[in-house]
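>>> here's my sequence, what's the structure:
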Amino acid sequence: MSARILSTILIIVFVLGLVDRPRAAEPNPLRAVVGIQASIPSDARTAGSLGTERRGGGVLIDGAGLVLTIGYLILEAESVAVEDAAGRRIPAEIVAYDHETGFGLVRALGPVDGQPVRLGAFGSISPGHALLAAGPGFARPTVLIDRRPFAGGWEYLLEAALYTSPPIPNFGGAALFDTEGQLVGIGSLLIGDVSGDGAGIPGNLFVPIDLLAPILGDLLAFGRSTTPAHPWIGLYPNEVDGALVVGRVSPGGPAAAAGIRVGDIILGVADEPVRAMEVLWRRLRALGHAGVDIPLKVMSDGIVRDVTVMSRDRHDWLKLRRSY
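Below is the predicted model:
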């Protein structure tokens, strides 16, 4: 039996399992999946790294057209549209973007052919649990491999990311459903080693849905969380042979203003050594909120020097064309 046929059978069994339950009158979760299309100006801060035409998925979470997606799809967008199950392209407005979780919210400005999903909790699933990943035009069974912290090179830190395998296509903004048809995560990344033990098992990273509820009120009211922002310094390190090598510096950002360059090695925060991104981001956050001075020990061209970076709120650096 081919992998394609087996995958199709597993999807059918999964979905039939949902509708055969006593709660059969509840909507099929796949009806909540929509497409997201966003256009970003060429002068946007993220245009070079994320592109000016972005496509991905989203999930309808209320009856008034509110769609949850992954934030990088809509970041700095000048126009956004939702594509529903009937293939209709509906103009949408940006409601919110949250850097700390990675979530983005948009609201369709017209009726959407779909039904809102129920929100679940990642605490109800554990490694080995069967799940369903779905995006525009596809739905595939997947398995939760691990639940552990994730540190991204864009000053991003999740305490309990969801790692699944096998990998899915078009993972950005994809929905992750449990066997009850509840939304438990939003797709973010393709990962080369989801087990984290060097086995090289490919898969995806999903942002757990539990992170939405504590900030949803703020996102709807203000377009962002009102929790004080973490310090942002505007550098993108790579972990290379046990060292943090600067791979990119944000133009006009704090690190650039402090003279940090591509190829520099970040040795420590004050007198505390750092060799991993997770440790670096935790050390920065321990110093306080956005605006705090960040004392870094940096090696440039073989010379070690102390550099003080005046951190900022990343939102103030982005060119956000708010429609909310």
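>>> contacts and neighbour counts: CA atoms only from here.
Will do.
>>> so which bits of stretch 114-130 are buried?
114, 115, 116, 117, 118, 119, 120, 122, 125, 130 (16 or more other C-alpha atoms under 10 Å).
>>> and this one, so I can compare the two:
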Amino acid sequence: MGSGVAYRDNIVLTNAHVVGDKAQVEIILADATRTPGQVLATDTVTDLAVVRTERTGLPQIHYRTELPRPGETVIAIGSPLGFENTVTAGVVSGLHREIPGSAKQTEALVDLIQTDASISPGNSGGALLNTRGEVVGINNAYMKPITGAVSIGFAIPTSTAVDVADQLLEHGKATHAYIGASLGRVTSALDTRLGLPVDHGAIVLAVDPGGPAATAGIQPGDVIVQFADKPVRTVEDLLGHMRGTEPGQNVRTTVIRQNQEQQLTVTIGQQSD
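As a prediction, this is how the structure comes out:
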């Protein structure tokens, strides 16, 4: 059992691991009615899936594509352990997280939202909402208590969920631009510690050996300030610009390295399910 969110009139968005390899599922709606669901497509790279329901007229929900801010109040809704319509509340604990030990080091999951709103088995695929009722993320995973963690959960940002869901509905699969770099946010504390010449951009934390970034000459410590001739002030900017590129495309990239601006060319790679 898992959770899901209405996406279109007869489409539900959920996690790929919730539907597994099933072609048919049963959906229990908030009013307790049941309807058959057909799994249209899944994407294991981002752990997202779209399901078509026989019942139409699902409510229209606003998906907020801007990332929430750390400290912002959020609400998780789902059916943890079979307790239907369960609501838990907390705050956004952090952004741009990766699940420790995860084998998926992908650009699509570089900006996971961390929250302390309680997420339990069965919450996966449910909505993470802000106080205005807007979907800001799709609940995805949590750190188990056996690890010593307390209230550490993760959600896929809405910007990623919407992009992938639309691709799955249109093409039956999702393709992800890939540059092979782990990215971080430039903060004032980081700026002071490293003596960065800029107060914005996406700092490169690591590069995949042999990946597009490494091949282009990008190094850890570089700050990407322009990508595809568009300014990069945040990690979200870079991810958004990447979604507008195609695999094989040569993209001019400006980085700051040791107080010097350098122009590099990155050949976009491809990552797909």
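>>> ok so, going back, out of the buried residues of stretch 114-130 of structure 1, which is nearest to residue 206 of structure 1?
residue 122 (10.6 Å; C-alpha to C-alpha).
>>> residue contacts, that closest one?
Taking C-alpha atoms under 8 Å, 6 or more residues apart in numbering as the criterion, residue 122 of structure 1 is in contact with 184, 185, 208, 209, 210.
>>> and the two most separated of the buried residues of stretch 114-130 of structure 1?
114 and 125 (25.9 Å).
>>> tell me the helix or strand right after the host helix or strand of residue 76 of structure 2.
For residue 76 of structure 2, the element it lies in under DSSP states H and E is strand 73-78. Using DSSP H and E, the next helix or strand after strand 73-78 of structure 2 towards the C-terminus is strand 86-97.
>>> average offset of that following strand relative to structure 1?
Mean deviation of strand 86-97 of structure 2 relative to structure 1 after superposition (mean C-alpha distance after the TM-score superposition for structure 1): 1.2 Å.
>>> mind naming the longest helix for structure 1?
Scanning structure 1 for the longest helix, with DSSP state H as the assignment, gives helix 3-19.
>>> got it, and structure 2?
helix 158-171.
>>> which residues does that one contact?
13, 40-43, 46, 48-50, 63-67, 108, 135-138, 173-175.
>>> and the residues you listed, which of them are buried?
Judged by 16+ other C-alpha under 10 Å, buried ones among the contacts of helix 158-171 of structure 2: 13, 40-43, 46, 48-50, 63-65, 67, 108, 135-138, 173-175.
>>> report the distance from the longest helix of structure 2 to the chain centre.
11 Å (C-alpha atoms, centre = their mean, to the nearest Å).
>>> for it, give me the average deviation versus structure 1.
Mean for helix 158-171 of structure 2 is 2.2 Å (mean C-alpha distance after the TM-score superposition for structure 1).
>>> how about that helix: buried residues?
Under 16+ other C-alpha under 10 Å, the buried positions of helix 158-171 of structure 2 are 158, 159, 160, 161, 162, 164, 165, 167, 168, 169.
>>> what do you get for stretch 7-17 of structure 1?
Buried positions in stretch 7-17 of structure 1, judged by neighbour count with 16+ other C-alpha under 10 Å: 10, 11, 14, 15.
>>> helix or strand for residue 240 of structure 2, which one?
helix 235-243.
>>> also residue 150 of structure 2?
Take DSSP H and E as the rule and residue 150 of structure 2 turns out to sit in neither a helix nor a strand.
>>> roughly how far does it sit from residue 36 of structure 2?
36 Å (C-alpha to C-alpha, to the nearest Å).
>>> now residue 17 of structure 2
18 Å.
>>> and residue 179 of structure 2, by the same measure?
On the measure of C-alpha to C-alpha, residue 179 of structure 2 and residue 36 of structure 2 end up 39 Å apart.
>>> looking at those two, which is more packed in?
More crowded of residue 179 of structure 2 and residue 36, by other C-alpha atoms under 10 Å: residue 179, with 24 against 15.
>>> does that one touch residue 212 like I think?
Yes: the pair residue 179 of structure 2 / residue 212 is scored as a contact, 4.9 Å apart, by C-alpha atoms under 8 Å.
>>> which stretches of structure 2 form helices?
16-19, 158-171, 188-194, 212-216, 235-243.
>>> dump these to a markdown table, plus distance to residue 79 of structure 2.
Below are the helices of structure 2 laid out as a markdown table (distance: least, C-alpha to C-alpha, whole Å):
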| stretch | distance to residue 79 of structure 2 |
| --- | --- |
| helix 16-19 | 12 |
| helix 158-171 | 20 |
| helix 188-194 | 40 |
| helix 212-216 | 41 |
| helix 235-243 | 30 |
